[in-house]
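1. Here you go, sequence then predicted model.
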Amino acid sequence: MIRYQPPIADIAFALEHVVGYPEIANLPGFEHADLDTVVELIEQCGEFMAEVVAPTNQSGDSEGARRQPDGSVMTPTGFTEAYHQYVEAGWGSVPLPEEFGGGGFPRTVGLIIQEMMTSANMAFALCPLLTQGAIEALLHYGDEDQKKRYLPRMVSGEWTGTMNLTEPQAGSDVGALTTRAVPRPDGSYALTGQKIFITFGDHDMAEQIVHLVLARTPGAPAGTKGISCFLVPKFLVNDDGSLGERNGVHTLSLEHKMGIHGAPTCVLSYEDATGYLLGGENLGMRIMFVMMNSARLSVGMQGLAVAERAYQQSLAYAQERRQGLAIGATGVDSAIIEFPDVRRMLLTQRSSLAALRYLMLLDASYVDRSTNDPDPAARARANEIVGILTPICKSFGSDLGNELTSLALQVHGGMGYIEETGAAQHLRDVRIAAIYEGTNGIQAADLVGRKLGVRGGASVRELLATMREISAELAGAGPEFDTIREELGRQFDALEQATEWMLRTGQTDPNAVLAGSTPYLRMWGLCTGGWLLARAAVAAPATGDTALADSQLVLARFWAEQVLPQCTGLLGAAIAGTRDLFALDAHQLAGQASPVRR
């Protein structure tokens, strides 16, 4: 496996010329995070991730996390040492509030740090990612004592955090959970139940783990309305901040997974464990969505990050591997990079990575606008755009993560299927991203069910109108941009047609809208990717870097001509409705005749 190279130049270009980061740095509270400072910071961070974290990736996959006979959990060799260096360097605290020891940098910068850490080692990066989600929940809903007691050491990374949602009978249907929380006279609660799929639910990288656990109090309403959220530390915390006795939470087992072997995925048992109510009774779903919305953009970024590492490896292999003789070549053989189909796979990866990076950073930039813009109207509009872009980022990012890592493996040919090359690990690791933090089908349902109808559809129409403004810029950029402009126009028309159908049909047949939601979300991903690549191509000549301008034009044109046309092809599926989806029963789907009813 080759050495990971953080794509600093690509990130810096995206910040300055595509997603408008200088405007973010001018917002109140971000004055210290100017572009030059941020580029210097991410250069140092990238070096750390490449030198300290990346070497643990393949060995961590081979060794995996292990549950010891005493019930404790050990991470792979090198994880603990790398994590302690990560905490000492302060990388996790960069985008967190200064009030609790953070750097106060924008979320956009935090997402870049997450990308590089995930490229270095996705399994390792999951621990800080989940801790950030727990921190977000505490910031929004914790009382002053809870914030003072837990946040400084969670922000520093000395303590880590988890999200405990899933139970054996309650996966995506969170309302089916049965974990109980019984109030005690001292104001705490006794929690009893079992949680599954808890990433870093126990480990040896930090001395304390702060679990945020969804549970029901006595007499709570049924379903999601009766869910509360509780803070349950692995060790009770004394009044002086020191760690006290072990709490009643234990690891029953670790899951044996397809990938991310270095990240312990725990089955946790809560047995009369001491917990503290967060926010108030029956607010669990609100708090969960604070955690989930924070995590969903990060999970979309995981698709980008792992695909970036896989692309770097496949590009190096394509230059080294010699086999056959390319047309027009002389000599005994050619590097496989000289063959058209290998070039197609490499350029598909390269253009997709650029599109995803622009999309993820654009969403993050609107998160920063939604929190720090002094204009209430601008904050409200930014929040609407975040609502639209986040399910697209999560689904499109993780779907492309699967597709691009598969392409990277394909470039390796038979050697990609051999574990020692490391190509297969990327595909195995990233596969979970389309599943957790809300499956991609749930993201599509969120887009059409909640986000599409905001202000009667005006919100999404305004975003599409903004995207169409690129046409005039492309027209003025020169004839070499013509095919990009023409293809974007065609695909925007298809997306608009699907959008209007969704808005119209959703009022009378919501099931039909849900039936087409996944291809519809994909249409949005393709179009936003093409739009942002076009923005990059138009902006690049102003840098004075001819090679950069040429490459950005090629990426935008390749996407427009060879990737973007998939959008029109998805229109039929997006507006097909439910007729054929429910036309066959389970026996017919299995190729069997339906049982005769007597």
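-> Done, it's in.
2. Please count neighbours and contacts with C-alpha atoms only from this point.
-> Fine.
3. From residue 225, how far off is residue 468?
-> 41 Å (C-alpha to C-alpha, to the nearest Å).
4. Quick one: the helices in the stretch 1-150 of the chain, in order.
-> Per DSSP state H, counting those that start in this stretch, the stretch 1-150 of the chain carries helices over the ranges 8-13, 21-25, 35-48, 57-63, 79-89, 107-120, 122-141, 144-156.
5. And for the stretch 401-550 of the chain?
-> Under DSSP H, counting those that start in this stretch, the stretch 401-550 of the chain gives helices at 423-430, 440-446, 458-468, 470-475, 482-505, 510-515, 517-539, 546-558.
6. so which of those helices comes closest to residue 358?
-> helix 517-539 (6.4 Å; C-alpha to C-alpha).
7. try this one next to it:
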Amino acid sequence: MPQYNPPLRDIQFVIHELLEANKTLAALPNYQDIDKETINQIIEEAGKFASEVAFPLNQIGDKEGCTRNEDGSVITPKGFKEAYQQYVDGGWPSLSCDPQYGGQGLPQLLNTVLYETLNSANQSWTMYPGLSHGAYECLHAHGTDEQKKVYLEKLVSGHWTGTMCLTEPQCGTDLGILKTKADPLADGTYSITGTKIFISSGEHDLAENIVHLVLARLPDAPKGTKGISLFAVPKYLINSDGTLGARNQVTCGSLEHKMGIHGNATCVMNFDGAIGTLVGEPHKGLNAMFVMMNAARLGVGMQSLGLTEVAYQNSAAYAKERLQMRSLTGAKEPEKAADPIIVHPDVRRMLLTQRAYAEGARAFAYWVALMIDTELNHPNEDVRKDTADMVTLLTPIVKAFLTDNAFAATNEGMQVFGGHGYIAEWGMEQYVRDARINMIYEGTNTIQSLDLLGRKVLGDMGAKLRKFGKLVEAFIDEQGVRKEMQEFIDPLADIATKVEKLTKEIGMKAMMNHEEVGAAAVPYLRTVGHLVYAYLFARMAKIALNNKASGDSFYEAKLATARFYFEKLLPETAMLIRQARAGSKSLMAMPADLF
């Protein structure tokens, strides 16, 4: 009984009114001819595919899951293969890929919109093409000419899919202790041996071949992360004429039985002397893999945006129909046995929390996507560098803040449904289960927090953070004189000042004790995440105020959501800042044997 309608009006608002994307794209040689009408047509078609093709398979995939046969092959849920073929036939895998390899050469921004709608519709199914796009980006950036010739056109077209194989039974985040080995062969290829676990889309029946990007160690590899190399290992070997050859020695040993994302095949992959080719330089595999890892982190943020949106839509629809009790100020629909639960303040709090997190995430994710387009395509090197610094700073926040908020939002949705939220047929409990994984994989949210505070902020003495701070300061200076903007500008300026002070304080403590970074990292990331949202909601509020006289209820709702965010969600930062300042003493005082 769940429903999903692509939020086209808000998508268009973010792209055209908030970001004014066409102005940015006009400065990028590859995108100068892309107009507003083209953008709208693409996002409408993307939404149609998501809602009409992928969404009807979501509950089917959750119920059926994937099946592993005795020979190690995997069958995806009913309808998944046919939907993937429609996806390929529609040209969707090639949307933002290089035209040299059959891509359409459209902006990353549009690919981001596509993935939002797909993840709202069916996160498990979307992971198959999503990982393939990451594999394409990695090989496009670091592959040899031969690898590009062999793999890229097939990945771009969607006829082949891709995976990233990092995790092993003994190592997840700490890749320095991985054991998979790569032995050189006389013909220049390598024999890959080892076991990888938790490999999403590791084996399936959607495409004719799968390209595994595998981290492994060469015989002369130094210890730790400086001894890791990256290899392209296909499921089927490729003949010199490009046709598929013999089956490579890589198989799915088992499927993980998971809490959520049942429709995606999460595999234990065994490499038993599988033939692979080196990607990038020896012992520098993490440098190459980070292209795919960063793409995956942004992709997980999009998964959480998608789940937040679809959970909100279903919660709001239910709250308008479900009758329970009377309004505290008197019956709102006296002709009925009770009022719809949307009259109750706390139900509205839950709905507005979901809505604010969805709208904030959309603005944030699209903004970062547009910056990626600038980073990769702007003719001015200084602009590219400045934008790259911003993307580097914001990527861990996209991953962690959006996924934390999505889990909160789906839980709020489950609460709106009450007992029905616990029942599978309504769909809400699946969204809760699916959202939970997003906080874990592609680097847990604690890892993202350590990355933000330790590497991205303190690592360069706050230089990247100051670049973002200048954007906030400029907006405050511009809008601070407007009386009607004070309710947004004052709290924005307040949190900006507090983040600056908190950053300096933690930096000073960290020089004396590195554990202060670990103790402060998680509340620090959420605090900076709120600073980003406060900046974006203030910008959205400005646009809504400028259009207030139009009578368009969209702007009325946007303004109401912004006010809710500033009054009810941003105050979380008071607690977070106190937690970050509390330091590591109480965390580290208890001896380990007393736990």
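-> That came in fine, so what should we check first? Here the structure is a predicted model, which means the values were calculated and not measured.
8. Could you tell me the TM-score of the two chains?
-> The TM-score (TM-score structural alignment, normalised by the length of the second structure) is 0.97; 588 aligned residues with a C-alpha RMSD of 1.4 Å.
9. circling back to that earlier point, now render the helices of the stretch 401-550 of the first structure as CSV, adding mean neighbour count and distance to residue 221 of the first structure.
-> Formatted as CSV, the helices of the stretch 401-550 of the first structure follow (neighbours: other C-alpha atoms under 10 Å; distance: least, C-alpha to C-alpha, whole Å):
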stretch, mean neighbour count, distance to residue 221 of the first structure
helix 423-430, 25, 37
helix 440-446, 21, 24
helix 458-468, 15, 34
helix 470-475, 17, 50
helix 482-505, 19, 32
helix 510-515, 20, 26
helix 517-539, 25, 30
helix 546-558, 19, 52
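10. And the ones you listed: which comes nearest residue 340 of the first structure?
-> Of all the helices of the stretch 401-550 of the first structure, helix 546-558 sits nearest to residue 340 of the first structure, with 13.7 Å by C-alpha to C-alpha.
11. What residues in the second structure pair up with that closest one?
-> Alignment of helix 546-558 of the first structure against the second structure: residues 552-564, by TM-score structural alignment.
12. which one in the first structure is aligned with residue 94 of the second structure?
-> Under the alignment (TM-score structural alignment), residue 94 of the second structure pairs with residue 93 of the first structure.
13. now residue 389 of the second structure
-> Matched to the first structure by TM-score structural alignment, residue 389 of the second structure sits across from residue 384.
14. Settle this for me: residue 117 of the second structure is touching residue 8, isn't it.
-> No: counting by C-alpha atoms under 8 Å, residue 117 of the second structure sits too far from residue 8 to count as a contact (9.7 Å).
15. Quick check: which of the helices of the stretch 1-150 of the first structure is buried the most?
-> helix 107-120 (a mean of 25; mean count of other C-alpha atoms under 10 Å).
16. what's it packed up against?
-> Counting contacts by 3 or more C-alpha pairs under 8 Å, 6 or more residues apart in numbering; DSSP states H and E, helix 107-120 of the first structure is packed against helix 35-48, helix 122-141, helix 284-320, helix 340-372.
17. Apply 6 Å and report the result again.
-> helix 284-320 (3 or more C-alpha pairs under 6 Å, 6 or more residues apart in numbering; DSSP states H and E).
18. coming back round to it: look up the closest residue to the match of residue 94 of the second structure, ignoring the ones flanking it.
-> Distances taken as C-alpha to C-alpha, 6 or more residues apart in numbering place residue 102 nearest to residue 93 of the first structure, at 4.6 Å, with adjacent residues excluded.
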